[in-house]
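Q: fold the following and give me the result.
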Amino acid sequence: MKAPATTVEQILLDAQATLKARDWDRLTRLARMLQRNRQWEAAEHCLQQVLAQVPGHHEAQLALADHFMIGGRADEARQLIEAALAARPGDPLLLMAFARACSSMGEIEDALAALDLAESKPGPWQARAGRLFALNLAYLPDVSAEDLRDCGTEWEKRYAPVASPRPVLPARRPGRWRIGYYSPDFCRHSVAHFLPGIFERHDRDAFEIHLYSDTPLRDEITARYRQLAEHWHELTDLPDAEAVATLRAGELDLLVDCSGFFGACRPQLFSQRPARVQAHFLGYNGTTGLRSLDYRFTDAICEPPGTEAASSEKLVRLEPGFHCYRPLTDAPEPGPLPSATNGYVTFGSFNNLPKVNDEVVALCVDVLQSLPDSRLLIKAISLTNPASRQLLVKRFEALGIDPGRIDALPPSPGQQEHLETYDRVDITLDTFPCNGTTTTLESLWMGVPVLTLPGQRHSARVSASLLSQVGLQACVVNDPTGFVETAKRLARDEQLRADWRNSLRQRIRNAPLGDPGQFVPRLEAAYRQIIRASES
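A: Predicted coordinates for the structure are as follows:
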């Protein structure tokens, strides 16, 4: 058997030779390797060659659908998988790929139906289908925190039952507290706006920091995480049993999950109880429902006193909040108010399309109708292709909004350009019941206020927490009528918005929300508290 290629150059040479040899299975495997090395054009070329010769090549179809999804081309992924399903109706892997595309385009009901069907078909894919179902369920407006908790708990019972009796771990070593962080997203991902600053400021005299990476797509941010880790552990290619053994070998006082059900996560690793205490911090949009996680970090606005029963984990409330934000790049300074130049107000939404449900669209329409000269700018990775942008605009047109008032933008080529787009926005309109988190903070960092309508569960209250920490309680509105009236008032108060544009960045810097020096000691005190509680 031919030795596997290891460098990008070797993979490319091997792919050329494999194409000439017409070994389509091997060429598909090499395309996957090129994807992992972020050689997108070469990977797509290989996969298109395979499908040109073998149109029904199952693995190549899945790999090309993944490729389209990574590039924000969800509509192309959906078309590809729909054609594949016509030839293989009910194929569970194709159904899951179809669900991913639907979800990315905001078609959550279709995604859930496909995942439910995939999970009903016996096989090793069931756990992943069930996990994706639990993840997508959160996007539905009428789903409660209790519903999400129960869905996660049921998934755990089926696919990752918690070890019983609890494994006996070695006696704790004397010395520093041993903290492990687990994530499949130690890369250019939203959590990179939060975790690196925390890792930089950890008290290394008191804490020994281990990072456990399940990250399939590595980049320059991955390299930065490796620099910040006292101990770096690669789990990506390890089977579950070996990954659990690696976690257990760390003799961790606390293992912190930073993913929940997102990405390429493996929540089943926690069910084997590899650490003394296990908790969730960041990365997910509320309770996981996993009994293997003892604690979850939150705050009193996201989950007020009295909501504890809706969570499977014990709540650890960090005050005034549980986020500590830092932009990935040196952000440009906020620009002047666009309304001062344009003569009209521009509202904005930069959240992913699954969050832009029909209720969100309807409320945005009410705001636009209350200010006939205003416009709305929407930007999302799923708007890469013109066809996707047209579909979004038609949702507003169907409710009476002139298409010329909606600007649907594709993703920017880089983070700097992305942040500069906020210079075109006067007021950001938040989504619900899944608020923005990174996008809310980006908006505030660029001096743009965010108007939010808080709900009952964690994901619907995150922006309220963030806004309260920078003194923008006036932007937290408890009913749709008040939301529209507040949007009108802010649109007309150009001086107030100018003051905010000039002050919001410094407000973030002055608060624990933007200052790891204030935030990390509070987090570490909470770590000590829950570790000691487990010893008593």
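Q: okay, CA-based contacts and neighbour counts for the rest of this
A: OK.
Q: which residues in the stretch 101-250 of the chain form strands?
A: 177-183, 207-213, 231-234 (DSSP state E, counting those that start in this stretch).
Q: and the first one, what does it pack onto?
A: Right, strand 177-183. Strand 177-183 sits against strand 207-213, strand 254-257, with contacts defined as 3 or more Cα pairs under 8 Å, 6 or more residues apart in numbering; DSSP states H and E.
Q: and that strand with strand 207-213, angle?
A: For strand 177-183 against strand 207-213, the angle by axes from the mean of the first three to the mean of the last three Cα atoms, to 10 degrees is 20 degrees.
Q: let's see this one next to it:
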Amino acid sequence: MYRACLDLDPEYPNALNNLAVVFKETGRLDEAITCYERALARTTEPVAVYNNLSLAYFQARNPTRAQQVCREALALFPSATDSWFNLGNAFVARMDRRTGARYLTRAARLSPDYFPALVNLADALKGQGLGEEAIQAARRAAEVRPGALEPYVNWADALREHGRITEAIPVYAQALANQPTHAPAHSNLLLSLNYADGRSGLENLKAHRYWGQVHADPLTPDAPGHANIPDPDRVLRIGFVSADFRTHSVGYFLRPILESLDPSLFQIYCYSTGTNDDSITEYFKRAASVWRPVARHSDEQLAALILEDRIDILVDVAGHTGGNRLLTFARKPAPVQVSWLGYPNTTGIKAMDYRLTDAVADPYGMTDDFHTEALVRLPSGFLCYQPVSEIPTEVNALPALEKGFVTFGSFNNLSKVTPAVTALWAEVLNTVPNSKLLLKGLVFADPQTRQFYTDLFTQHGVDPDRLILLSRIDAADGHFRAYHQVDIGLDPFPYNGTTTTCEALWMGVPVVTLLGTIHAGRVGASLLHQVGLGHLIARDRDAYVALCAGLARDLPALAVLRRTMRARLNASPLRDEAGQARAMGVAFRDMWRAWCRGRTEATTSPPS
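A: Presented below is the predicted three-dimensional model:
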């Protein structure tokens, strides 16, 4: 119909605009953009066309041109709410959340009930660490649409990221009550449970298994129809699915394994579901036998591609963290599926066969019943750390020797620094005279968050002058140089640090950890065992305080430990990239042989 109109008048603006909409909805973005550009020349309703054109550029991943189109519209129509909204989104897409939030705020002021602007504003503020402002925007969006999902997710995320876990959990529950089948929001709730103090492994298993029953298990075929050849000794295709083949916490542990797996035994397929590639991504591309950029693939499309690639063992490194593809794994595209690295708990889905761990993080017979997967324990630890070689930062002398007081520190995200954690850390400060505590996190850009944490410590008798609260440090090496101010690292609980513990040790800072009863609370112990520092593992909270005080009393020994720490790491299993890759390769081969045995038995068993 639209083409018939254009046959009569090739520049008829309404037909061009409507045809462009069709093109955009079918993914033909270049043709859509051309039609919108032509429609602008003659339309009597340019605001709508400008908005459609900017959205088309945005969808085509050209936020710069989308910004230009929005500015052209606003020069003519400065009160065009949609143009301010689209302009804000374009800046956020370019990771300029501050500017984006300014324009989204303008849209919300022009139209106070403009729901999409309020939702996106909350997200942009949250991304800057401005938690209280994000919460206010999210709450306003919830007032506009109380039955919607998005406001409650943003609201709960902001609470969680600021350590307010007990407040976040019921807000997540409200989000799910509004939209019970929304798997990502449900994953966010599960993630938050890992931070909550006092939960048992069986409680967590029940919550994760319910996620699987609602979202994943109905997608799992009874007979997947894998065409993989059941030869136990052939070269295997190992697929890794991740959004974090880049500068990211997951990348520091994933990269050394991919670079060290024996290419004569394994072909590496990387399925990159992320869009934020950087210089580190190139290392992953070189390590891969096959690189698949699949950010635009649906879960179903990705599963079909993996099945077509005949992947033998498929590895998930996200669990229930953001952007996960568990609904791809639910479709069972590979004969053997493994969870590892990025999430400290079970996935809860029946299609996941194994979980890689070790005997410290998951002692035999202690945590097996908390997982839907079979636990496979690597002999020397389930983690292998590769420091950021692109940012060389040397270990400095013990700062306490110069300053005359001990500085404790934690660079963990504030989700882990809950009121229960601050209470114990306050006891450490009260036990070690004149000591200080340095906390670093993006959320300390928010004055109200700084006050919230200051108040938590003052409630336990800690003077605010003893707290050093650092926000983001822009310099490339600034994050690591901040460790030059720290003498002793403090590990949070019940969700221990992982990357932050490795970074602290790499910078010469010993870390004291409290041993938990489930995986999330035992990762610190696993890491310290790997580097021969098991004496820094506390069995209870009193022992945690005593360990910290003991380290602080013996500064000469602490100085020696700092000076020798990097050599200690380099000589440990934590840095043995080849050894850890061999151990993982053995585990993969054992998993594969088990599948081959099962396949052979299934095909040779007589009919019942």
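Q: tm score of chain vs chain?
A: Put the two chains on top of each other and the TM-score (TM-score structural alignment, normalised by the length of the first structure) is 0.95; 535 aligned residues with a Cα RMSD of 2.0 Å.
Q: on that earlier part again, would you convert the strands of the stretch 101-250 of the first structure into CSV that also reports distance to Ser374 of the first structure and mean neighbour count?
A: Listed next are the strands of the stretch 101-250 of the first structure as CSV, based on distance: least, Cα to Cα, whole Å; neighbours: other Cα atoms under 10 Å:
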stretch, distance to Ser374 of the first structure, mean neighbour count
strand 177-183, 41, 22
strand 207-213, 45, 21
strand 231-234, 50, 16
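Q: same list (those) but as a markdown table, adding distance to Pro141 of the first structure.
A: Shown next, in a markdown table, are those (distance: least, Cα to Cα, whole Å):
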| stretch | distance to Pro141 of the first structure |
| --- | --- |
| strand 177-183 | 28 |
| strand 207-213 | 33 |
| strand 231-234 | 37 |
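Q: out of those, which gets nearest to Val448 of the first structure?
A: Judged by Cα to Cα, the one of the strands of the stretch 101-250 of the first structure that comes nearest to Val448 of the first structure is strand 177-183, at 30.6 Å.
Q: so how far does that closest one sit from its counterpart in the second structure?
A: Following the fit onto the second structure, the mean deviation recorded for strand 177-183 of the first structure is 0.7 Å by mean Cα distance after the TM-score superposition for the first structure.
Q: what range in the second structure matches that strand?
A: Under the alignment (TM-score structural alignment), strand 177-183 of the first structure falls on residues 236-242 in the second structure.
Q: where in the second structure does stretch 465-485 of the first structure fall?
A: Going by TM-score structural alignment: stretch 465-485 of the first structure matches residues 526-546.
Q: in that stretch, what's buried?
A: Neighbour counts over stretch 526-546 of the second structure (16 or more other Cα atoms under 10 Å) mark 526-531, 533-534, 536-538, 544-545 as buried.
Q: swap in stretch 319-330 of the first structure?
A: For stretch 319-330 of the first structure, a neighbour-count test (16+ other Cα under 10 Å) marks 319-328 as buried.
Q: can you give me how far that stretch is from the chain middle?
A: Taking Cα atoms, centre = their mean, to the nearest Å, the mean C-alpha location of stretch 319-330 of the first structure is offset from the chain mean by 15 Å.
Q: what does it rub up against?
A: Applying Cα atoms under 8 Å, 6 or more residues apart in numbering, the set of residues contacting stretch 319-330 of the first structure from outside is 192-194, 197-198, 282, 297-300, 415-416, 441-442, 465-466, 469, 512-516, 519.
Q: and stretch 96-106 of the first structure, by the same measure?
A: Outside stretch 96-106 of the first structure, the residues touching it (Cα under 8 Å, 6+ apart) are 62, 65-66, 69, 74-75, 77-78, 81-82, 108, 110-112, 114-115, 118, 129, 136, 352-357, 382, 388.
Q: now swap in stretch 455-470 of the first structure and tell me
A: Residues from elsewhere that reach stretch 455-470 of the first structure (Cα under 8 Å, 6+ apart): 144-145, 285-286, 299, 301-303, 320-321, 430, 432-437, 440-441, 450, 452-454, 473, 475-476, 478, 504, 507-508, 511, 513.
Q: now which of the residues you listed would you call buried?
A: Taking 16+ other Cα under 10 Å as the criterion, what is buried in these is 144-145, 285-286, 299, 301-303, 320-321, 430, 432-437, 440-441, 450, 452-454, 475-476, 504, 507-508, 511, 513.
Q: among these, name the ones in helices.
A: Among those, the members falling in helices (DSSP state H) are 145, 440-441, 504, 507-508.
Q: okay, these in JSON lines with distance to Ile221 of the first structure next?
A: Shown next, in JSON lines, are those (distance: Cα to Cα, whole Å):
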{"residue": "Ala145", "distance to Ile221 of the first structure": "33"}
{"residue": "Thr440", "distance to Ile221 of the first structure": "22"}
{"residue": "Leu441", "distance to Ile221 of the first structure": "20"}
{"residue": "Leu504", "distance to Ile221 of the first structure": "27"}
{"residue": "Arg507", "distance to Ile221 of the first structure": "27"}
{"residue": "Ile508", "distance to Ile221 of the first structure": "23"}
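Q: ok, those vs Thr307 of the first structure, which is closest?
A: Ala145 (9.3 Å).
Q: perfect, I'm done here.
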